[in-house]
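Undergrad: Fold the following and give me the result.
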Amino acid sequence: MKLAKHILIALILGAVAGLVMNLSMPNAFTSIDKYFLTPLGTIFISLIKMLVVPLVFFSIVLGTANIGDPKKLGKIGVKSIAFFLATTAIAITIAIILASIIKPGTVGTFNTEGLSYESQEAPAVTDTLLGIIPTNPVAAFVEANMLQIIFFSVFIGIALAFLGDRVKSALKVVDEANEIMLYLVSLVMKFAPYGTFGLIASAIGKQGFDAIKAMGLYMIVVLVALIVHFVLVYGGALKFLAKKNPIQFVKDFFPAMTVAFSTSSSGATLPISMKLAQTKLGVPKSISSFVQPLGATVNMDGTAIMQGVATVFIAQVYGVNLTITELAIVVIIAVLASIGTAAVPGAGLIMLAMVLNAVSLPVEGIALIIGIDRILDMARTAVNVSGDAVCAMYVSQTEKGSEEQYTENEKSLPQAQ
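TA: Purely as a prediction, here's the structure:
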């Protein structure tokens, strides 16, 4: 917990420093942010992003080769996606209920004149699904297209499993490369407290107290919904499905949650979240290396909560009463969109635009919330990353009969001399 404590202290100090500079020295903050805070955070994010693609590739190849049986791999994939879709539906339902009860859009005065927001068109679901198959694997690696990397890595892993002893030396290289990546993660995480301080101080300093105050109730509803989802849904899944202690999970996984919070990137958090799942949470490499990268791309529970609260909030601001049928449409569209926009940058706002269009609400309303979205995005990402780990633990528990075989496969790899 030493690293977790240092990151937490850095997070608190960064928030305080950012708020103080915004209130007392806004002009000086611009220079401090440009030459110190932003570079500090950018270096940290770049270091961990540097490891994401090779770590995902080597770990998925290794994990798939260890599982060996494509049918078992298919079962793990189906369980994971079913878990993600179910929790996404629950997440947005919680958000809609809380926003409907608290009514953040009816408190205060919101000026909707002159608002504008240019929404991007979401790709068709078929395009997203067909786009999973990389026509050029090298391009997929260069562009960090996670779905294509996962697909290609699984293919390589299956080939290694079927070829067996004939490619034992290749499997040994993959195993050693994976160990190198995990070691590099440990080195990069030593810089985490400094990167966290820079990222948080910059984010809070840029937003300022006025923006937070103006949208205070909206922010509170989103944060409460995130906490309720984390405690009840993830806590319940850990207790009753994964048969694990939720409190111990928080203690063991806390460093990954703080990195997710400070970077606002599930992908960038993958190296540390996978390492903790394998070393602290007891998830086999073969399951962690498949489920967590998939979750980093598909799982959008935190984003779904934002969409639920934002939709009800915008409806209240514009004086629109959403019917039960329209609210049900919001849930369905959000769940389906989480798959259709899985590999799309900025998917959260694209999904929100889709939801607003589906219930005939003005997309321009997004401009009301976009100013403080960066702060809420940090909390959403922490929830998303936690959900990926919880899913990996759940799948690990359900595959316990096969877990010993996975472990034996991992142990039987040729050891480095």
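
Undergrad: Please count neighbours and contacts with C-alpha atoms only from this point.
TA: Fine.

Undergrad: Give me the spatial nearest neighbour of the residue nearest the centre of the chain, chain neighbours excluded.
TA: Centroid-nearest residue in the chain: residue 266, 3.4 Å away (criterion: C-alpha atoms, centre = their mean). The shortest distance from residue 266 to any non-neighbouring residue, by C-alpha to C-alpha, 6 or more residues apart in numbering, is to residue 296 (5.3 Å).

Undergrad: cool, residue 274 as well?
TA: Nearest to residue 274 is residue 288, by C-alpha to C-alpha, 6+ apart, at 6.3 Å.

Undergrad: residues in contact with that neighbour?
TA: The neighbours of residue 288, taking C-alpha atoms under 8 Å, 6 or more residues apart in numbering as the test, are 274, 277-278, 389, 392.

Undergrad: Then residue 275?
TA: By C-alpha under 8 Å, 6+ apart, the contact set of residue 275 is 182, 185.

Undergrad: That one is in what secondary structure piece?
TA: helix 266-279 (DSSP states H and E).

Undergrad: The top helix by length along the chain packs against which elements?
TA: In the chain, with assignment by DSSP state H, the single longest helix is helix 70-102. Contacts defined by 3 or more C-alpha pairs under 8 Å, 6 or more residues apart in numbering; DSSP states H and E place helix 70-102 against helix 216-228, helix 285-298, helix 301-317, helix 324-340, helix 373-398.

Undergrad: One more, so I can put them side by side:
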Amino acid sequence: MALLKLKLHWQILIALALAVVVGLLVGEDGNLFGVSFHAIFDFIGQLFLNALKMLIVPLIVSSIIVGVASIGDSDNLGRLGGKTIGYYALTSLLAIIVGLMVVNLIQPGVVDGSPEEVFGLSADAGELETQFADKGADDIVAIFLRMVPTNIVAAASATQMLGLIFFSILYGFFMTQIANQYAEVQYNFFQGMFQIMMKITDLVMRFAPIGVFALVAKTVASTGLEAFVPLLQFFFTVVLALGLHFAVTIPLLLRVLGGVSPLRHYRAVSPALLTAFSTASSSATLPLTMECVEKNAGVSNKTTSFVLPLGATINMDGTALYECVAVMFIAQAYGIELGLATQFTVVLLALMTSIGVAGIPAASLVAIAIILSAVGLPLEGLGLLLAVDRILDMLRTAVNVTGDSAGAVIIAKSEGETGILEDGGFENADPERAGP
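TA: Next up is the predicted model:
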């Protein structure tokens, strides 16, 4: 019972350690009453992955519709809203590009040997390679065609996420353009669906330690510890990409767009960044982030109270970067070279899903499942990521909060606010100053 009272990430870490030990002990030939442990692990792991698949369509549809409708309905799509959403789209896109460049350069999933031998992956790599063959720049046109599905029900059935996301954005926006008595009913329905899906997601994630145990034990039983060598390469690839976005991309934006000192900004928001790292939650860190940006950086309450809550919901630089690197790593693990068109799809979906599912538990896990389904890669590759996900979750959350806080500063400067990140501003900032 004491184990169940531990926080989820500790349960997952314990399950991971047990999985390594058990996998090494039983090996691929161990059995219980004539049933191989490998088959048991495979069954439990597949059950967990199926539960994740079950969440994808209703979760993405309800979350995006509610999110878009909430922004539009509160009259926030004016000048400040346009700047905020534009900035968040830019930083997320830059983060994804950084991740794509680093993972293509290092190629952590490229190893000697077959996917089954090295990673314990059972999907037929030859079939997958045929599926992705002959994909070129011309296929980018087909991507945009898939964004407008001829049948939304068929798109949902086939898990065609681009079409579903595009339809959900349109639905959420035009929900705010109809008579209030109808819009309120629609909004309440999808808000209710979203709340239900969050509850179901929470239920599924309670079984995550069991799913992690089964997936990792299966891999270790099949391959020993060989799969952990490329996993370390994947880990350091993500860390390097996050580091470049944190130390190069965001400081450049602060200097070029905001005209402020990046070092002063990082000093001002350092308590929020440390809290984000330790809690791995942008939402839990939000009150401290707002306090740091107002009192330490000198941004007005008007800007802070709009930009930061919106950012904690839709701006996930680190998450978007991680999704992109993870999908590319899994493709490399199967020995598949993703062409320009498929990589473009990954970029688009990483951008959209980092917005659409950012506020839910285990957002990255669900988002990666969405992208893998969309590009045709098996979900079993998710099992590889769980071994190193917790530390990376802490790092990417700190990057998420950094992007949010930088956005508040840059947008405040664009609105003409003064005294931001200036000498003495940490002590003398007026949080109620709204600028001209």
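
Undergrad: how far away is the residue nearest to residue 274 of structure 1 from residue 278 of structure 1?
TA: 7 Å (C-alpha to C-alpha, to the nearest Å).

Undergrad: Check residue 31 of structure 1 too.
TA: 41 Å.

Undergrad: got it, and residue 140 of structure 1?
TA: For residue 140 of structure 1 relative to residue 278 of structure 1 (C-alpha to C-alpha), the value is 26 Å.

Undergrad: just residue 236 of structure 1 next, same as before
TA: Taking C-alpha to C-alpha, one finds residue 236 of structure 1 at 21 Å from residue 278 of structure 1.

Undergrad: same thing with residue 303 of structure 1?
TA: Distance of residue 303 of structure 1 to residue 278 of structure 1, computed by C-alpha to C-alpha: 26 Å.

Undergrad: Those two - which one has more neighbours?
TA: residue 303 (27 against 20; other C-alpha atoms under 10 Å).

Undergrad: helices and strands around the longest helix along structure 2, which ones?
TA: Taking DSSP H as the criterion, structure 2 has its longest helix at helix 37-73. Contact analysis of helix 37-73 of structure 2 by 3+ C-alpha pairs under 8 Å, 6+ apart lists helix 161-175, helix 180-206, helix 208-223, helix 340-356, helix 363-375 as its packing neighbours.

Undergrad: Quick one: closest of those to residue 44 of structure 2.
TA: Nearest of the helices and strands packed on helix 37-73 of structure 2 to residue 44 of structure 2, taken as C-alpha to C-alpha: helix 208-223 at 6.0 Å.

Undergrad: Can you tell me what sits against that closest one?
TA: 8, 11-13, 15-16, 18-20, 22-28, 38, 40-42, 44-45, 47-49, 117-121, 227, 383-384, 386-387.

Undergrad: can you rerun that using 6 Å?
TA: Here helix 208-223 of structure 2 makes contact (C-alpha atoms under 6 Å, 6 or more residues apart in numbering) with 11-12, 15-16, 19-20, 23-24, 27-28, 38, 41, 45, 48, 120, 383.

Undergrad: Show me how far that helix is from its chain's centre.
TA: From the chain centre to the centre of helix 208-223 of structure 2 is a distance of 22 Å (C-alpha atoms, centre = their mean, to the nearest Å).

Undergrad: same deal with stretch 215-232 of structure 2?
TA: In terms of C-alpha atoms, centre = their mean, the centre of stretch 215-232 of structure 2 is found 24 Å from the chain centre.

Undergrad: repeat for stretch 386-401 of structure 2
TA: 10 Å.

Undergrad: whereabouts in structure 1 does that stretch align?
TA: Mapped onto structure 1 using TM-score structural alignment, stretch 386-401 of structure 2 spans residues 370-385.

Undergrad: What residues sit buried inside that stretch?
TA: 372-385 (16 or more other C-alpha atoms under 10 Å).

Undergrad: Can you tell me which of these is nearest residue 101 of structure 1?
TA: Closest to residue 101 of structure 1, out of all of these and judged by C-alpha to C-alpha, is residue 376, at 20.2 Å.

Undergrad: Tell me how many other residues crowd the alignment partner in structure 2 of the residue nearest to residue 266 of structure 1.
TA: Taking TM-score structural alignment, the alignment pairs residue 296 of structure 1 with residue 312 from structure 2. Here the count is done by other C-alpha under 10 Å, and residue 312 of structure 2 has 24 residues near it.

Undergrad: how much space between residue 312 of structure 2 and residue 145 of structure 2?
TA: 31 Å.

Undergrad: cool, and residue 194 of structure 2?
TA: Counting by C-alpha to C-alpha, the gap from residue 194 of structure 2 to residue 145 of structure 2 is 28 Å.

Undergrad: out of those two, which sits in the more crowded spot?
TA: Higher neighbour count among residue 194 of structure 2 and residue 145: residue 194, with 22 against 13, using other C-alpha under 10 Å.

Undergrad: And the nearest residue to that one once chain neighbours are set aside, how far from residue 249 of structure 2?
TA: Leaving aside its chain neighbours, residue 194 of structure 2 sits nearest to residue 62 (5.1 Å; criterion: C-alpha to C-alpha, 6+ apart). Look at residue 62 of structure 2 and residue 249 of structure 2: by C-alpha to C-alpha, they are 32 Å apart.

Undergrad: The two: which is more packed in?
TA: Neighbours per residue, other C-alpha under 10 Å: of residue 62 of structure 2 and residue 249, the larger number sits with residue 62, 24 against 17.

Undergrad: So that one is in contact with residue 190, correct?
TA: Yes: taking C-alpha atoms under 6 Å as the definition, residue 62 of structure 2 is a contact partner of residue 190 at 5.4 Å.
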